[in-house]
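Asker: okay, structure incoming, though there's no sequence with it:
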């Protein structure tokens, strides 16, 4: 796989200037970050558990590597190192712990040694991307296509309700590629199959954040195609950010799709039956399913098998859980989402401080 082109590329020697391969040299870091490390239980636990417990001294960025959050950096050399404390480095990133596993591989929590910020680093295995079990009917790698789509999509995006991609470490001599993503502390707003209903006010707050992010995506001609609670991450201050753009798609003039993607229970009726359909309405339908799950802690349409789920989506009457009381306005909104000719687009318009946002449907 060739290196992935981006707007800003760092020379290979920049990544290795303060590392000596095969030795245990470490970079120097910012003093102010030391206090943050000691106050953060995850980081404090990591450094306390090292073979030689201690916190690295943080005194500055020797690479002058800090970049604008609007710019995506690409590094074409990966250097692994272990410092005197036992910290493992991927270039300037200290590996803290495993966050989870995804389609491509592992996701690790890492500390940037130059600015003390935490990042979620997605480790992508090139060999897995080309696994023969994941080829489409034309013989192309589905996972490779998804990976390329995710990079291309995230490069375009900068919004407070979208998870940001900060750097790509793509060393052609290495088996793995690393996507350095914004770390969202709260994780998924709801864990897989462990949904608990939210109070209506909180559900509306989350819904508002997702609407803002989705409106931004569609304005920039990006289809997410897999909106669901597990792909909605929550920051420490309660803001929702849309993540996981593995099956996303960028369109030019029309958002017509000819294949389904994403999670069956969140698909719109037309995506269950038609060979061609519009992508934006499918995203908006999935947004409605998310709102329903937030309020009731369960899916509006479900089944034991995928055909059962598709049948329920197309034919089952929308119902509300009798033990959970919601406002008439919210109930009317949910009914609007799941009409046969359902909402095709949704937008927030700023008004004033007393009534800051207005929903507009088409």
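Answerer: Great, that's in hand. In this text the structure is predicted, and so the values were computed from the model without any measurement.

Asker: C-alpha from now on. contacts and neighbour counts both.
Answerer: Fine.

Asker: so which bits of stretch 252-264 are buried?
Answerer: The neighbour-count check on stretch 252-264 (16 or more other CA atoms under 10 Å) flags 255, 257, 260, 262, 264 as buried.

Asker: does the second one touch residue 279 like I think?
Answerer: Yes. Applying CA atoms under 8 Å, one finds residue 257 in contact with residue 279, separated by 6.1 Å.

Asker: any idea how far the spatially closest residue to residue 127 that is not a sequence neighbour lies from residue 73?
Answerer: Spatial nearest neighbour of residue 127, excluding adjacent residues (CA to CA, 6 or more residues apart in numbering): residue 175 at 7.2 Å. According to CA to CA, to the nearest Å, residue 175 stands 20 Å off from residue 73.

Asker: between these two, which one's more packed in?
Answerer: residue 73 (22 against 13; other CA atoms under 10 Å).

Asker: that one is in contact with residue 10, isn't it?
Answerer: Yes. If you go by CA under 8 Å, residue 73 and residue 10 touch, sitting 6.9 Å apart.

Asker: all helices of the stretch 201-350 of the chain, in order?
Answerer: 269-273, 279-296, 306-315, 328-337 (DSSP state H, counting those that start in this stretch).

Asker: report the two of the buried residues of stretch 252-264 separated the most.
Answerer: 255 and 264 (19.7 Å; CA to CA).

Asker: how about the strands in the stretch 1-150 of the chain?
Answerer: 8-10, 73-75, 80-82, 88-90, 93-101, 106-112, 118-125 (DSSP state E, counting those that start in this stretch).

Asker: redo the ones you listed as JSON lines? Include distance to residue 165.
Answerer: Converted to JSON lines, those look like this (distance: least, CA to CA, whole Å):
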{"stretch": "strand 8-10", "distance to residue 165": "13"}
{"stretch": "strand 73-75", "distance to residue 165": "9"}
{"stretch": "strand 80-82", "distance to residue 165": "21"}
{"stretch": "strand 88-90", "distance to residue 165": "17"}
{"stretch": "strand 93-101", "distance to residue 165": "15"}
{"stretch": "strand 106-112", "distance to residue 165": "14"}
{"stretch": "strand 118-125", "distance to residue 165": "10"}
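
Asker: ok, second structure coming up, stack it against the first:
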């Protein structure tokens, strides 16, 4: 209890409502370290967490959402979808949610921590990845997406920033803010995600199958990993669409394997009927044969 004095006299209020995130998390076994990221209505903090009933601690990322500043559309539609999706996921290549609770006007989500950051930062730092490294990461991404789609979960915002790297050099698909559960027969009419990674039908506003839009995004990521550049100019919508209709322009094509170029080109087909599905990708020679540089 805290005494607060004003011109109207002194009154007592409970400090329960003004406790800091550090105090609130500390009461639940968290030792907060630092801020990893911050947005207009949420922030992510690094922490060590001692699970209830265990003496072991695990490094986690705690996402804190402020209901007071979050858009109503997010609270009514996107957050319930994200919560429902996160609660059913359990795969080695998908970020896991350990805990979720509310306190006052805030929602606290405890997530598995990927200590090495995201794939975009990694490619920007290292440049083009080797054939072997790109093969490893892409195989793990495909395994994660295959699992999601088997649960009828469509990510709808796959991009390098949402692919994380763990301390043991494994891939984790993250950020399910636009995800939703869709049956095979369901059609989406909402534009989600980043234009640079979006399929032509999504950019054109045509109702689309969620799974095919995720596959297109995987193709963009695969191009970026090996080429360290975007496959399409993203300065305007018209330029993206024009580039998507044209043959891919691979930089330093002589350094890239023919199998790799064929796979990427097959995923990024403008004609959705000719575009590879996940089964086609996973049975492609570049995926099944031992990669070499």
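Answerer: Looks like it came in fine. From a predicted model like this one, the values you see are computed outputs, not experimental measurements.

Asker: that older thread, quick one: which of the strands of the stretch 1-150 of structure 1 is nearest residue 288 of structure 1?
Answerer: strand 93-101 (27.3 Å).

Asker: what does residue 317 of structure 1 correspond to in structure 2?
Answerer: Taking TM-score structural alignment, the alignment pairs residue 317 of structure 1 with residue 247 from structure 2.

Asker: and that match, how far from residue 261 of structure 2?
Answerer: From residue 247 of structure 2 to residue 261 of structure 2 the distance is 11 Å (CA to CA).

Asker: those two: which is more packed in?
Answerer: residue 261 (17 against 11).

Asker: how about the contacts made by that one?
Answerer: When contacts are counted by CA atoms under 8 Å, 6 or more residues apart in numbering, residue 261 of structure 2 touches residue 250.

Asker: try residue 299 of structure 1
Answerer: 265, 289, 292, 293.

Asker: with neighbour count added, can I get these in TSV?
Answerer: As requested, those are exported to TSV (neighbours: other CA atoms under 10 Å):
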residue	neighbour count
265	20
289	25
292	21
293	21
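
Asker: farthest-apart pair in these, please.
Answerer: Across the contacts of residue 299 of structure 1 (CA to CA), the longest gap, 12.1 Å, separates 265 and 292.

Asker: rewinding a little: in CSV: the helices of the stretch 201-350 of structure 1, plus distance to residue 141 of structure 1.
Answerer: Converted to CSV, the helices of the stretch 201-350 of structure 1 look like this (distance: least, CA to CA, whole Å):
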stretch, distance to residue 141 of structure 1
helix 269-273, 23
helix 279-296, 23
helix 306-315, 24
helix 328-337, 35
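
Asker: skipping its backbone neighbours, what lies nearest residue 97 of structure 1 in space?
Answerer: residue 109 (5.3 Å).

Asker: for the alignment partner in structure 2 of the one you found, give me its contacts.
Answerer: In structure 2, residue 109 of structure 1 lines up with residue 46, judged by TM-score structural alignment. Neighbouring residues of residue 46 of structure 2 by CA under 8 Å, 6+ apart: 32, 33, 34, 35, 36, 59, 60, 61, 62, 113.

Asker: what's the counterpart of the last one in structure 1?
Answerer: Matched by TM-score structural alignment, residue 113 of structure 2 corresponds to residue 183 in structure 1.

Asker: how many neighbours does its match have?
Answerer: 21.

Asker: surely it and residue 112 touch.
Answerer: No. Here residue 183 of structure 1 lies out of contact with residue 112, judged by CA under 8 Å, at a distance of 11.4 Å.

Asker: spit out the residues that contact those two alike.
Answerer: With CA under 8 Å, 6+ apart as the test, residue 183 of structure 1 and residue 112 both reach 118, 119.

Asker: can you pull out the strands in the stretch 201-350 of structure 1?
Answerer: Under DSSP E, counting those that start in this stretch, the stretch 201-350 of structure 1 gives strands at 222-223, 232-234, 240-242, 249-250, 256-257, 277-278, 346-350.

Asker: next, format these as CSV and append distance to residue 151 of structure 1.
Answerer: Below are the strands of the stretch 201-350 of structure 1 laid out as CSV (distance: least, CA to CA, whole Å):
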stretch, distance to residue 151 of structure 1
strand 222-223, 13
strand 232-234, 18
strand 240-242, 15
strand 249-250, 11
strand 256-257, 20
strand 277-278, 23
strand 346-350, 26
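
Asker: between those, which gets nearest to residue 43 of structure 1?
Answerer: Using CA to CA, the nearest of the strands of the stretch 201-350 of structure 1 to residue 43 of structure 1 is strand 232-234, at 19.5 Å.

Asker: what stretch of structure 2 does that closest one fall on?
Answerer: The aligned range for strand 232-234 of structure 1 is 163-165, by TM-score structural alignment.

Asker: run the chain-centre distance for the matching stretch.
Answerer: Centroid separation between stretch 163-165 of structure 2 and its chain, computed with CA atoms, centre = their mean, to the nearest Å, is 8 Å.

Asker: what's the mean deviation for it versus structure 1?
Answerer: Mean deviation of stretch 163-165 of structure 2 relative to structure 1 after superposition (mean CA distance after the TM-score superposition for structure 1): 0.4 Å.

Asker: also stretch 133-146 of structure 2?
Answerer: Looks like 0.4 Å for stretch 133-146 of structure 2 (mean CA distance after the TM-score superposition for structure 1).

Asker: may I see the buried residues of that stretch?
Answerer: Neighbour count says stretch 133-146 of structure 2 has 133-146 buried, by 16+ other CA under 10 Å.
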